[in-house]
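Colleague: What follows is a protein structure lacking sequence information:
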């Protein structure tokens, strides 16, 4: 407990929590989109359960930090035109397959939007159970993919696992608080959902390239995300004002 009497401990905790939330933004958007395919009465419970289980997995990874760090060791070598350093590690494989998963899932969700495919979510209890299980599994898998970057960042900031765990708990709590509002907003505005899915494809491609040790400046991508979503927010406001003006004119 003596470490919590030091100012650098609290600074490390605040910094880690901030990084966990920032790195979890992509996760929140993905969770919001996949949970919106569930019946309304199951969405919040499924999101929260998925995030809590993901938190448990992330804490487990932190408790086995020595084992996790071994994932950065090369497993085999490849030509330099495939990977910058000519080797592929366990972390690289997770990022490569994770990026491919995110691209495939986001593309499928866009197809659902464009083709107007709707699953029978009001069918039997078995159908709902399968959907909930599938959504929770996807939340956990994606959280594991994003966990490696956050764990490596945490190791670089502090050597105390207890601080890392507290930062994870705080960040998951923040995600639980805001995921519902983000989910409702995305569900209410389909154009924002399509835009978010497009950027998830871009982020999936970035994760895939990162697995091949390609240096992609993340700042440019996140700036593009924020800028495009800001423009879409303005478009939504303009459409709402025009709709309101038409309704007032008819009255």
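Modeller: On my side now, so go ahead. Because the structure is predicted, anything quoted here is derived from the model rather than measured.

Colleague: switch to C-alpha atoms for all contacts and neighbour counts from now on
Modeller: Will do.

Colleague: Could you pull out the buried residues of the host helix or strand of residue 171?
Modeller: Assigned by DSSP states H and E, residue 171 belongs to helix 161-188. For helix 161-188, burial by neighbour count (16 or more other Cα atoms under 10 Å) applies to 161, 163-165, 167-173, 175-176, 179-180, 182-183, 186-187.

Colleague: what packs against the next helix or strand after it?
Modeller: Counting by DSSP H and E, the next helix or strand C-terminal to helix 161-188 is helix 190-211. Under the contact definition 3 or more Cα pairs under 8 Å, 6 or more residues apart in numbering; DSSP states H and E, helix 190-211 sits against helix 25-35, helix 90-115, helix 161-188, helix 218-250.

Colleague: okay, now residue 88: neighbour count?
Modeller: Residues near residue 88, counting by other Cα atoms under 10 Å, number 22.

Colleague: Please look at it and residue 94 and confirm they touch.
Modeller: No: taking contacts as Cα atoms under 8 Å, residue 88 lies outside contact range of residue 94: 10.3 Å.

Colleague: Contact partners for the residue most central in space within the chain?
Modeller: For the chain, residue 27 is the residue whose C-alpha lies nearest the centre (Cα atoms, centre = their mean; 1.2 Å). By Cα atoms under 8 Å, 6 or more residues apart in numbering, residue 27 lies in contact with 139, 142, 143, 146.

Colleague: Take this one as well and set it beside the first:
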């Protein structure tokens, strides 16, 4: 669990840094071919699947719930990747919120690996409250664009 938590924190922190600072010049990738696009999609799916598994482990103590969460996450990625991607592109604060959830889960996993129990209700409440506040901000911005 320690390695999973560290992975989530590293990955989310890296994404946040790239979002704020921009990608480094040497790391920019351009997809010039259909094969390149397929390979890039497959790699992203593998990374997101790993995120899903680690996150499910961090948020539940029940094996069935973990497995269901991973199956649902993969299904959503397969069928709703484009609309979700478009939504996140229009609302970058949602991406930041999701990345901060990954950091929260990562720290929870790290604490659990040292036998420090964090009640899941605290995590769920923090996530629900954050989503509620972000939803209100999105509604406000929709009615009163800047």
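Modeller: Perfect, I can see it now. Owing to the predicted nature of the structure, the values given are computational and were not obtained by experimental measurement.

Colleague: quick one on the thing from earlier: and for residue 88 and residue 94 of the first structure, which residues touch both?
Modeller: residue 211.

Colleague: before we move on, the earlier item: and the helices and strands packed on helix 190-211 of the first structure as TSV, adding distance to residue 49 of the first structure?
Modeller: Formatted as TSV, those follow (distance: least, Cα to Cα, whole Å):
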stretch	distance to residue 49 of the first structure
helix 25-35	11
helix 90-115	21
helix 161-188	10
helix 218-250	27
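
Colleague: how about those, which one is nearest residue 125 of the first structure?
Modeller: Residue 125 of the first structure sits nearest to helix 25-35 of all those, at 16.9 Å, using Cα to Cα.

Colleague: what span of the second structure lines up against the closest one?
Modeller: Against the second structure, there is no aligned range for helix 25-35 of the first structure (TM-score structural alignment).

Colleague: so that helix versus helix 190-211, what angle?
Modeller: With axes from the mean of the first three to the mean of the last three Cα atoms, to 10 degrees defining the directions, helix 25-35 of the first structure sits at 130 degrees from helix 190-211.

Colleague: What's the first helix or strand after helix 25-35 of the first structure?
Modeller: helix 40-63.

Colleague: What residues sit buried inside that next one?
Modeller: 43-44, 46-59, 61-62.

Colleague: cool, stretch 89-99 of the second structure as well?
Modeller: For stretch 89-99 of the second structure, by 16+ other Cα under 10 Å, it's 94, 95, 96, 99.

Colleague: Identify the farthest-apart pair in those residues.
Modeller: Top of the distance list for the buried residues of stretch 89-99 of the second structure (Cα to Cα): 94 and 99, 8.6 Å.

Colleague: coming back round to it: which of the helices and strands packed on helix 190-211 of the first structure has the highest mean neighbour count?
Modeller: helix 25-35 (a mean of 22; mean count of other Cα atoms under 10 Å).

Colleague: coming back round to it: go through the helices and strands packed on helix 190-211 of the first structure and name the closest to residue 135 of the first structure.
Modeller: helix 25-35 (6.4 Å).

Colleague: Report the distance from that closest one to the chain centre.
Modeller: 6 Å (Cα atoms, centre = their mean, to the nearest Å).

Colleague: just the angle between it and helix 40-63, please?
Modeller: Per the same axes, to 10 degrees, the angle that helix 25-35 of the first structure makes with helix 40-63 is 140 degrees.

Colleague: coming back round to it: now the contacts of residue 27 of the first structure in CSV, with distance to residue 118 of the first structure and secondary structure?
Modeller: Conversion of these to CSV gives the following (distance: Cα to Cα, whole Å; DSSP: H, G, I helix; E, B strand; the rest coil):
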residue, distance to residue 118 of the first structure, secondary structure
139, 21, helix
142, 23, helix
143, 26, helix
146, 29, helix
